[in-house]
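Colleague: Just a sequence and a predicted model for now, questions to come.
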Amino acid sequence: MHYGRIFKTLHLLQFLHDEGYRRMIGTQLNVQEARPRLARKITFGNRGQLRQRYREGMEDQLGSLGLALNAVIWWNSLYLDAAVQRLRAQGFPVTDEMCARLSPIAYEHINFLGRYAFTRADVGSGLRPFHDVPAPAG
């Protein structure tokens, strides 16, 4: 019973006195909270609420949400990897520590409004090209 309190006390002391530890905990919390934020963004119409009155309908709704979440994360993972490979090929010193901080749970670049047509992609053509950002003037 008291054994668990020892670890809780050690954790609290380290949290209070170690700024790096606090930053690490904050980063982990941000990553954990990012997935529900993305889910709420995807289900903006129902504000993340299950609206079906029967169990199978709720399961279908949750399955669709899971599929959409996984598709966004998969897409982002493909392009994050391609971006890292491109930067390395251009000679930018991308370290493993930098890559460890990347997260595929981002959605600022996704338009959640409008109509979408899903057609079979030409797999042989590869990924879409990146947008080149112009260099700042000056």
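Modeller: Happy to help now that I have it.
Colleague: From here on, just use CA atoms for contacts and neighbour counts.
Modeller: Noted.
Colleague: For Leu38, give me its contacts.
Modeller: Residues counted as contacts of Leu38 (Cα atoms under 8 Å, 6 or more residues apart in numbering) are Leu69, Ile105, Ala106, Tyr107.
Colleague: Now for those, which sits with the most neighbours around it?
Modeller: Neighbour counts for the contacts of Leu38 peak at Ile105, which has 22 neighbours (criterion: other Cα atoms under 10 Å).
Colleague: Skipping adjacent residues, who's closest to that one in space?
Modeller: Excluding its sequence neighbours, the residue lying closest to Ile105 (Cα to Cα, 6 or more residues apart in numbering) is Ile73, at 5.8 Å.
Colleague: residues of the helix or strand encompassing the one you found that come out buried?
Modeller: Using DSSP states H and E, Ile73 sits within helix 55-89. Residues of helix 55-89 classed as buried: Gln61, Leu65, Ala68, Leu69, Val72, Ile73, Asn76, Ser77, Tyr79, Leu80, Val84 (neighbour count, 16 or more other Cα atoms under 10 Å).
Colleague: For the very next helix or strand once past it, which helices and strands make contact with it?
Modeller: Scanning forward in sequence from helix 55-89 by DSSP H and E, the next helix or strand is helix 96-100. Helix 96-100 sits against no helix or strand, with contacts defined as 3 or more Cα pairs under 8 Å, 6 or more residues apart in numbering; DSSP states H and E.
Colleague: Make JSON lines from the contacts of Leu38 and add distance to Ile42 and secondary structure to it.
Modeller: Shown next, in JSON lines, are the contacts of Leu38 (distance: Cα to Cα, whole Å; DSSP: H, G, I helix; E, B strand; the rest coil):
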{"residue": "Leu69", "distance to Ile42": "8", "secondary structure": "helix"}
{"residue": "Ile105", "distance to Ile42": "12", "secondary structure": "coil"}
{"residue": "Ala106", "distance to Ile42": "12", "secondary structure": "coil"}
{"residue": "Tyr107", "distance to Ile42": "9", "secondary structure": "coil"}
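Colleague: second one coming, line it up with the first:
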Amino acid sequence: MRRAWLWFGSEGVSRRKQPQAQSETARCLTLLTNCVLLWNTVYRQEVLRQRQAGGCPVNEAHSEYLSPSRCEHINRLGKHSFTNPAQLDPSHRRPLRHSGD
């Protein structure tokens, strides 16, 4: 994932002159990047768990080729909706989408 993709304002260029402000911007971008990586890791693990539970063999050797840095599913522009907590599973995650959804 390119961090510049997440930082779409100002075309990915820090326009702040003060070092403190530049540092704050960089820390915020790092936090956002880490959130995306964590989200992807948690949900990728859930997909693998569900596939195994469904009888689909998962070769652990292939996990080194999975990267949590994908971001095509992230809506960085436009409207966002937040799931009603009543619709979350017991582990407080939203349900996985299935192909064709």
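Modeller: Looks like it arrived, so ask away. As the structure is a prediction and not an experimental result, all values here were calculated from the model.
Colleague: ok so, going back, in structure 2, what range does the helix holding Ile73 of structure 1 match?
Modeller: The aligned range for helix 55-89 of structure 1 in structure 2 is 19-53, by TM-score structural alignment.
Colleague: Superposed on structure 1, what's the mean shift for that stretch?
Modeller: Compared with structure 1 after the fit, stretch 19-53 of structure 2 shows a mean deviation of 0.4 Å (mean Cα distance after the TM-score superposition for structure 1).
Colleague: thinking again about what came up before, Ile110 is in contact with the residue nearest to Ile105 of structure 1, correct?
Modeller: No. Counting by Cα atoms under 8 Å, Ile73 of structure 1 stays clear of Ile110, with 11.6 Å between them.
Colleague: Can you give me the distance of the residue nearest the centre of structure 2 to Gly78 of structure 2?
Modeller: Taking Cα atoms, centre = their mean, the centroid of structure 2 lies closest to Val36, which sits 2.9 Å from it. Distance of Val36 of structure 2 to Gly78 of structure 2, given as Cα to Cα, to the nearest Å: 17 Å.
Colleague: Check Ser67 of structure 2 too.
Modeller: Ser67 of structure 2 is 26 Å from Gly78 of structure 2, by Cα to Cα.
Colleague: Same question for Gly9 of structure 2.
Modeller: 14 Å.
Colleague: Show me which of these two is the more surrounded one.
Modeller: Here Gly9 of structure 2 and Gly78 are compared on neighbour count by other Cα under 10 Å; more neighbours surround Gly9, at 10 against 5.
Colleague: list the contacts for the more buried one?
Modeller: Per Cα under 8 Å, 6+ apart, neighbours of Gly9 of structure 2: none.
Colleague: Spell out the secondary structure type for the alignment partner in structure 1 of it.
Modeller: Alignment note: Gly9 of structure 2 maps to Gly45 in structure 1; criterion TM-score structural alignment. Judged by DSSP: H, G, I helix; E, B strand; the rest coil, the three-state class of Gly45 of structure 1 is coil.
Colleague: And Gln52 of structure 1, by the same measure?
Modeller: Per three-state DSSP, Gln52 of structure 1 ends up coil.
Colleague: Pull up the gap between the residue nearest to it when sequence neighbours are not counted and Ala89 of structure 1, please.
Modeller: The shortest distance from Gln52 of structure 1 to any residue other than its chain neighbours is 5.5 Å, reached at Met58 (Cα to Cα, 6+ apart). To Ala89 of structure 1, Met58 of structure 1 is 46 Å away according to Cα to Cα.
Colleague: One more: Pro36 of structure 1?
Modeller: Counting by Cα to Cα - Pro36 of structure 1 and Ala89 of structure 1 are separated by 35 Å.
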